[in-house]
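> The sequence and its predicted three-dimensional model are supplied below.
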Amino acid sequence: MGRNTRKRRTPMATKVVAGAAALAVGGGGLVWADFHASAHEENPAHNRTRSAAAQVATIDCPDVGQQLSGVPDRARGEVDGELATMDSQITEAYKRLATTRRAQAGDPQFVQNTILGPLKDRRKAIIDRIQLEIDRAGGRADDSLDQLAGCQGQPAEQPQNGDGQDGDGQDQDGGQNQDDNGNGAAGPVADDFIGIDDVEPDSRDSGNGPAADGDGGSTGTFTTDCGVNENNSFNSDNLIAAPGVDNGAHHVHDYVGNQDNDAFSSDEDLADADTSCRNQGDRSTYYWPVLRLQDGTEEFDANELGGGTEGNVGRILKPAQAELKFVGNQQGDVVAMPKFLRIITGDAKSFTNGEANANSSWSCTGFEDRQVTDKYPLCPEGSQVVRTSNFQSCWDGRNIDSANHRDHVAFVQEDGGCPNGFQAIPQLQVRLVYDIPTPTVENGQVQNPYAVDSFPEQLHKPITDHNDFINVMDEDLMNEVVDCINSGEDCQ
């Protein structure tokens, strides 16, 4: 399996050494909590084996990018580059954390003095540059950004910014799941999985729900068929969040639709590119982090940034199905999306940021009334794993992007309408279906777990799943999408 390549500029991201790519238990297994134990048992905890990797600590840093607003357009490129450098600093700090477990055990201040303290100083320097760049471009920098420089150590069992952190990145016994060299495992851990039968039906409104549910409004649909990445278009860039930065995502994406998708693609490049979509008027970019089966396979990126050197290991799994559908709004008609509109749904850093922007959900075919955000489902034989992302479907009517890549779009409100000042646009719904071998449990371990690619410090948590879209439909096709949805037709 190869990587889609083109001539690339000098990478801004700093290369990091391998070390955190070790699996929890070598050869693709991990210590397993007995997922067959029922919640109705008298003492279900007695039937579970605590995962050794549950004590793995990670780096928890405030997300500076999410706090930015009002960045002048001419400062956006510089600011995005600085934020990408900050992500690289966190990656390096996590690698340092994962490869110094013995030193941490011998010195309770090791993490604070040698990892978190220097990281804070480096982040403060970048924040200062961001503020200067905003001011130079005619904006007004927020002085409170300085408060976001410091990071903490977080025990892996805590799903979000939590209380009870000891500030030095260690649990009480200083332990981490380690290989023979003392390297920390990158995840996932046993507690990241759940049997689909243990998920309550209708327990979660996945992705703020389909916008066109119920009577009234615009009830049509438009489905675009763009394949399942048969062209092997992969890279670890992020054109939306880190334009111009090589390896800006620190994990690998699947791409369908537009075939010119790297960090250096301009809007003109996108408009002129080939597309994998059956309708050649759709050159939109649809991308998401790959799933991998951690079976010991060495992929094409086993020794590359974004891949094995950053803890993303194992066989890349393409979806068996990639369903891309646009739906309407409960309260009324939708308007056309502007060309080159960018939307990110979900949060690649939800494990440390918290669940506020988490939006993708997991399920199994035949059980899709059961949706879960923070666990990988274990599907019964004959059932397939399903990832679902329902995008924001309200637009501010002016901007194709925003400084934090969120403020220009919004989800519908509880009544199905858009917030004041926003217009309803077609809602993209992405449903990905995977054939994944059912994990087996042997001697308290699960063999060949699967996981989503992630930033190293996010430990492959399922809550970090996310999905990205850039609208590059031509005007005629976008008008057709709108007409189909507003007239109540089902088109493709």
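In hand now; what should we look at? Numbers count the residues shown, from 1 in each chain.
> make it CA atoms for all contacts and neighbour counts henceforth
OK.
> Could I get the buried residue list for stretch 261-269?
261-264 (16 or more other C-alpha atoms under 10 Å).
> also this one, for the comparison:
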Amino acid sequence: MKWNSAAAVFGLVAPTHALLRFGCSQLTIQRLDPLVTPGQNPSPHLHQIIGGNSFNVSMDFPSHDLVKLSTCTTCQFTEDLSNYWTAVLFFRARNGTFKRVPQLAQAGMEGTKGGMVVYYMSDALFDTAQRSSVTAFKPGFRMLVGEASYKDREQARDFRQLTYTCMENQASRSPETVGFPKTPCKLGIMANHRFPTCWDGVNLDSPNHRDHVAYPETGTFESGGKCPSTHPVKIPQILLETVWDTSQFNRKEDWPEDGSQPFVWSNGDSKGFGNHADYVFGWKDNALQKAMDAHTYVSAPMLRTQSISEQNKCTVRNMVNENFDGWLKELPGGNPIF
């Protein structure tokens, strides 16, 4: 199945929908997960994190208020002190060793240290009247999309639009696949994480970090799908794009002898169906709601922007003492391949 995304339309047609699109450099890469395994140091697998520098081993709200505790953010808009994170991509060589795949900045964001591109959409695609309205997330809101343990396509159907793009160049946005691309990608592999867009209107979180949010009854946010009665509040569509620079690993003689693709997530997933991402809301005051209500396209004049060099300066201390660079005999944490 093929989906159209905000990214697929960006730059190819006249603006017909409202969205924020901005870059966030890498805050840190550590084996921590304050959402799924709070307080556990180290957590089971490695993550790459962007956003506010109050990221920590535990981030329980209200004791951990990202807005109050963060002094900087790696994101372009300084009002966004949220944290976003995904697993880390590794290359598995024919001899069984592993090497972390670096991240690549998108066109127009050159100089960004790692990180991702973030989208917040307030309108369905091609809703030229911009009749849609969304309710911005509240302090303490958090959610998870995807399941790290999923091993096949049938399981992955639980989540819509967690996909990959095999990029020939910076303009590549299609086709999208649910599993890892099976052939070498000239530029790299883009991982696309689209979060649910309907909220129950009550709970800021749930035990599995998923039940308080839902997808539209039919279709997608982009197609204007209606929220189910159990989750009636329409929230912004968050899309994360991470470009993994796989170009240095394209020599077929380095790939497995059986011709299978050689990339694995840091949790051990070699098929790509365990794709997942985490989000902890941390926008200042009502800045996000103002931006969504303005129905602007890409830019947001009501928000303060910072330079890429300023984004790159924002970091956090290393809380896990382990090496994950160079050639490794096993994935960090010793996660088995599945």
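Done, it's in. These numbers were taken from a predicted model, which means no experiment stands behind them.
> Report the TM-score for the pair.
Their TM-score after superposition, calculated using TM-score structural alignment, normalised by the length of the second structure, is reported as 0.67; 261 aligned residues with a C-alpha RMSD of 3.2 Å.
> returning to what we had before: narrow the buried residues of stretch 261-269 of the first structure to those in helices?
Among these, the subset assigned to helices under DSSP state H is empty.
> What residue in the first structure is paired with Phe141 of the second structure?
Aligned counterpart of Phe141 of the second structure in the first structure: Leu341 (TM-score structural alignment).
> From Leu83 of the first structure, how far off is the closest residue to its match other than its chain neighbours?
Leaving aside its chain neighbours, Leu341 of the first structure sits nearest to Ile400 (4.2 Å; criterion: C-alpha to C-alpha, 6 or more residues apart in numbering). As for Ile400 of the first structure, its distance to Leu83 of the first structure is 20 Å (criterion: C-alpha to C-alpha, to the nearest Å).
> Comparing those two, which shows the higher neighbour count?
Taking neighbours as other C-alpha atoms under 10 Å, Ile400 of the first structure and Leu83 compare with Leu83 leading, 22 against 19.
> my read is that one is in a helix, agree?
Yes: membership of Leu83 of the first structure in a helix is supported by DSSP: H, G, I helix; E, B strand; the rest coil.
> in stretch 275-287 of the second structure, what's buried?
Buried, per 16+ other C-alpha under 10 Å, within stretch 275-287 of the second structure: 275-284.
> next one: stretch 120-128 of the first structure
Here stretch 120-128 of the first structure shows 120, 123-124, 126-127 as buried, counting by 16+ other C-alpha under 10 Å.
> Closest one of those residues to Val446 of the first structure?
Lys120 (37.6 Å; C-alpha to C-alpha).
> what about the closest one, which helix or strand?
According to DSSP states H and E, Lys120 of the first structure maps onto helix 117-136.
> which bit of the second structure covers that helix?
Using TM-score structural alignment, helix 117-136 of the first structure pairs with nothing in the second structure.
> got the contact list for the residue nearest the centre of the second structure?
By C-alpha atoms, centre = their mean, the second structure has its centre lying nearest to Leu240, at 3.6 Å. With contacts defined as C-alpha atoms under 8 Å, 6 or more residues apart in numbering, Leu240 of the second structure is in contact with 116-119, 191-194.
> try 7 Å this time
116-119, 192-194 (C-alpha atoms under 7 Å, 6 or more residues apart in numbering).
> which of these has the most neighbours?
Ranking these using other C-alpha under 10 Å puts Met116 first, with 31 neighbours.
> what about the closest residue to that residue other than its chain neighbours, how many neighbours?
Nearest residue to Met116 of the second structure in three dimensions, chain neighbours excluded: Thr242, at 4.8 Å (C-alpha to C-alpha, 6+ apart). Around Thr242 of the second structure there are 22 other residues, counting by other C-alpha under 10 Å.
> repeat for Gly77 of the first structure
16.
> Kindly provide the distance from it to Asp347 of the first structure.
From Gly77 of the first structure to Asp347 of the first structure the distance is 21 Å (C-alpha to C-alpha).
> and what of Pro426 of the first structure?
21 Å.
> Could you do Asp274 of the first structure as well?
29 Å.
> same check, this time on Asp282 of the first structure
26 Å.
> Then Ile126 of the first structure?
Taking C-alpha to C-alpha, one finds Ile126 of the first structure at 22 Å from Asp347 of the first structure.
> Kind regards, and thank you for your time.
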